[in-house]
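Enquirer: Build the 3D model from these lines:
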Amino acid sequence: MSRILLSQPDVTEIEEQFVLDAVRSGWIAPLGPHVDAFEAEVAERVGVRHALALSSGTAALHLALVHLGARPGTVVVLPSMTFAASANAVAYTGAEPVFVDSRAGDGNVDPALLIDAVDTLRAEGREVVAAMMVDLFGRACDYAEIEPALAERGVPLLEDAAEALGATYRGRAAGSFGRAAALSFNGNKIMTTSGGGMLLSDDGDLITHARKLSTQAREPMPWYEHTEIGYNYRLSNVLAALGRGQLTRLDSMIARRREIREMYISALADLPVRFLGEEPGRAHEDDNCWLTTLVVEDPAVDVTEVIATLGDSGIEARHLWKPMHLQPVFAGTQFVGSGVVDDLFVRGLALPSGSALADDDVARVCEQLTGQLAGASG
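Expert: Next up, the predicted model:
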């Protein structure tokens, strides 16, 4: 019986043709016509003026933070419930991360706590150079509360939309909020370039600076001249071609992930679980459903054991992100909140959600999960 993966890449002959075109064109080294076209196509899809194709979403966050002035002695406020890359990008600059708790309903950052944290830090005389939002598991943050509050305070908003390409919030695309946004095209994301990412912004100066930094910060001289520290962060033409192929299928891949979410909701309705983001007034048609995530509400259930048993059955599942303030590498960092994210980590579960999953695969996951949770409840 084949193993069911959490979010397997979904690649077809369409992508093969794009990659073959890149290889045959001779543009094998970094940059080339597919990179230019990929940037333009993603910018148009999201609705921003500029895009910069990079080696990872982490690189996009890092370059944006450098441009925004993150450095030793400054602070970046961000959610504790996120993948390590969000916090690592802050650490690369030498700035101090301050982590904020989430709302229990969808796992995204708590807007009130976020703004309180910004106000408290500034009252203490700290320089808050950015507030990074993370669109968790493909669901945009509550930008109606966050965006104007940060603008009023003059604090730049940086959107980590690594998990959220194709999602929307009140008609606006994820990746279009704040001064800049980062996307990820890692192998497990909603669409992939194998590895890669993109920086998006309406700020032309920000993108120009980031573009320079991403190619080792070379000055326009007839020799290699450098006045800034740069990075080797650009995406290759071959991988951009793969991304262009994936982009033509993005809507259908999102539609399939939404179908899978509905299958889980229907099949697991009688179990002691609640699905993150299934809140009154919030349609998950706005989400890209990158991962279907739930919280096990039966305190007798050990989610770690559930994951292990699923694994023994050939099914990959995992905990939600371990909060950054609980990570050993960030021990001693400041955390603002009551520990909602601690509880989400202990009781949360991410289920196989890839668009290449067959209905039989989803049914097999539901059968195994029902066997465990129904038994525990009984």
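Enquirer: contacts, neighbours, all on C-alpha from now
Expert: OK.
Enquirer: For Leu31, see how far away Ser25 is.
Expert: 12 Å (C-alpha to C-alpha, to the nearest Å).
Enquirer: higher neighbour count, the two?
Expert: Higher neighbour count among Ser25 and Leu31: Leu31, with 17 against 12, using other C-alpha atoms under 10 Å.
Enquirer: Now do the more buried one against Ala240, distance only.
Expert: 9 Å.
Enquirer: Asp204: what's its closest spatial neighbour, skipping adjacent residues?
Expert: Careful, residue 204 is Gly and not Asp. Of all residues not flanking Gly204 in the chain, His50 sits nearest, at 6.7 Å (C-alpha to C-alpha, 6 or more residues apart in numbering).
Enquirer: tell me the secondary structure for whatever residue is furthest in space from the centre of the chain?
Expert: Distance to the chain centre peaks in the chain at Pro222, reaching 39.2 Å (criterion: C-alpha atoms, centre = their mean). Under DSSP: H, G, I helix; E, B strand; the rest coil, Pro222 falls in the coil class.
Enquirer: Next, the structure of the following sequence, for comparison with the previous one:
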Amino acid sequence: MSGHEEAHVAQAFVSNFVAPLGPQLDAFEDEVSQNLGGGLHCVGLSSGSAALHLALRIAGVGPGDEVWVSSMTFAGGIFPVNYLGARPVFFDLDPKSWTVDVNNIAQQLEGAARDNRLPKAIVPTDLYGQSVDLDALEALAAQYGISLIVDSAESLGASYKRGRMAGTGGDAAILSFNGNKIITTSGGGMLVTKHKGWADEARFLATQARDPAPHYEHSTFGYNYRLSNICAAIGLGQMAVLKDRVSRRRAIFERYRAELSRPGITFMPEPDGLRSSRWLTALVIDPDELGVSREDIRLMLLKHEIESRPLWKPMHMQPLYTGTAYYGSGVDERLFAQGLCLPSGSDMSDDQQDEVIGRILQLLDSTN
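Expert: Coordinates of the predicted model:
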């Protein structure tokens, strides 16, 4: 917590707006919009997955439609495709950015257009706090008339070229405020869009699709997806320290890189012009060159009650999606096999990071 949350929560209690909707939710949506550069419509929701579900439905995705998605992502960024009866098609990463390979998508779109089988939407993921190539993806979406919904759940506070903020891309972008994100509302998410009509429809669907009437009237089905006013109050307190959180995560990343870079350890790249939030410090281990494997390091840290994690397991490798179409050369598979996320919370102390670095160096010294 930042120390600012209790004052906003107290205001919510005084106003008696405890249920979804209220002045704190309005203020939180406006604060996020202003942080992203202004002029955008923000809709606070119960989760990032809820935001993606609504965005896909508003984009017209339905049973049998294809949705092209980054394979290396969290399951919550894919499951809404299934909710709508649509079919995910998975895409590999660009090794220069660790975000979706735009050239791969462009090549497949060319063939899909020729065969009259274009996807209904494309959902690329801002992986580990780094923006996808918005210019290229937006150009492709416009060229082929496809909805672009950017999964920016991990990248609030990051920026794209020319200072454009992550979370501003496509027809809509998805934010997450889950407890492990750079700021949190304890749970929650947001749909961000340049289309007022999309925002209006999202609010309607997120409040059980109640038609304007003195009684409960429904011409379609909706969801109980609105973010509570109390959670939004927490979010207001968190927004006050977003820039500090990004700076701290980037400092943690740079210290890891300075202390641990050597043949056999490669950190997630950051293309020119982009500024990642470094939501997590992600690296890959080449066991042949380093002499130890990713699992050697992970299990050693775990023995000392230090949590680290493999990178996301690509969704095309998950049992649920066995046999699902996948386009790529296995960059994401190799990253999963050798990738590790080190502890990198914003409140991590220098002493704690010293311990992580020291124990890894001790392991490396003992094997060389």
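Enquirer: care to give me the TM-score?
Expert: Aligned and superposed, the two chains score 0.95 in TM-score terms (TM-score structural alignment, normalised by the length of structure 2); 364 aligned residues with a C-alpha RMSD of 1.5 Å.
Enquirer: From Asp26 of structure 2, how far out is the aligned residue in structure 2 for the residue nearest to Gly204 of structure 1?
Expert: Mapped onto structure 2 by TM-score structural alignment, His50 of structure 1 lines up with His41. Distance of His41 of structure 2 to Asp26 of structure 2, computed by C-alpha to C-alpha: 11 Å.
Enquirer: Now do the helix or strand encompassing Asp365 of structure 2: everything it contacts.
Expert: For Asp365 of structure 2, the host element (DSSP states H and E) is helix 350-366. Helix 350-366 of structure 2 is contacted from outside by Ile252, Tyr256, Glu259, Leu260, Leu290, Gly291, Val292, Ile297, Leu301, Ile306, Pro343, using C-alpha atoms under 8 Å, 6 or more residues apart in numbering.
Enquirer: how about the helices in the stretch 201-350 of structure 2?
Expert: Along the stretch 201-350 of structure 2, counting by DSSP state H, counting those that start in this stretch, helices occupy 229-239, 242-260, 287-290, 294-303, 331-338, 350-366.
Enquirer: Quick one: closest of the ones you listed to Ser176 of structure 2.
Expert: Closest approach to Ser176 of structure 2 among the helices of the stretch 201-350 of structure 2 is made by helix 229-239 (11.2 Å; C-alpha to C-alpha).
Enquirer: list the contacts for the alignment partner in structure 1 of Asn82 of structure 2?
Expert: Aligning on TM-score structural alignment places Asn82 of structure 2 opposite Ala91 in structure 1. With contact set as C-alpha under 8 Å, 6+ apart, Ala91 of structure 1 has these partners: Pro97.
Enquirer: hmm, back to that, can you put the helices of the stretch 201-350 of structure 2 in JSON lines and add distance to Leu311 of structure 2 and mean neighbour count?
Expert: JSON lines is the format used below for the helices of the stretch 201-350 of structure 2 (distance: least, C-alpha to C-alpha, whole Å; neighbours: other C-alpha atoms under 10 Å):
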{"stretch": "helix 229-239", "distance to Leu311 of structure 2": "26", "mean neighbour count": "26"}
{"stretch": "helix 242-260", "distance to Leu311 of structure 2": "16", "mean neighbour count": "18"}
{"stretch": "helix 287-290", "distance to Leu311 of structure 2": "16", "mean neighbour count": "13"}
{"stretch": "helix 294-303", "distance to Leu311 of structure 2": "10", "mean neighbour count": "16"}
{"stretch": "helix 331-338", "distance to Leu311 of structure 2": "5", "mean neighbour count": "20"}
{"stretch": "helix 350-366", "distance to Leu311 of structure 2": "18", "mean neighbour count": "14"}
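Enquirer: The ones you listed into JSON lines, with extra columns for distance to Ala209 of structure 2?
Expert: What follows is the helices of the stretch 201-350 of structure 2, written out as JSON lines (distance: least, C-alpha to C-alpha, whole Å):
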{"stretch": "helix 229-239", "distance to Ala209 of structure 2": "19"}
{"stretch": "helix 242-260", "distance to Ala209 of structure 2": "33"}
{"stretch": "helix 287-290", "distance to Ala209 of structure 2": "54"}
{"stretch": "helix 294-303", "distance to Ala209 of structure 2": "47"}
{"stretch": "helix 331-338", "distance to Ala209 of structure 2": "39"}
{"stretch": "helix 350-366", "distance to Ala209 of structure 2": "48"}
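Enquirer: Alright, that wraps it up for me.
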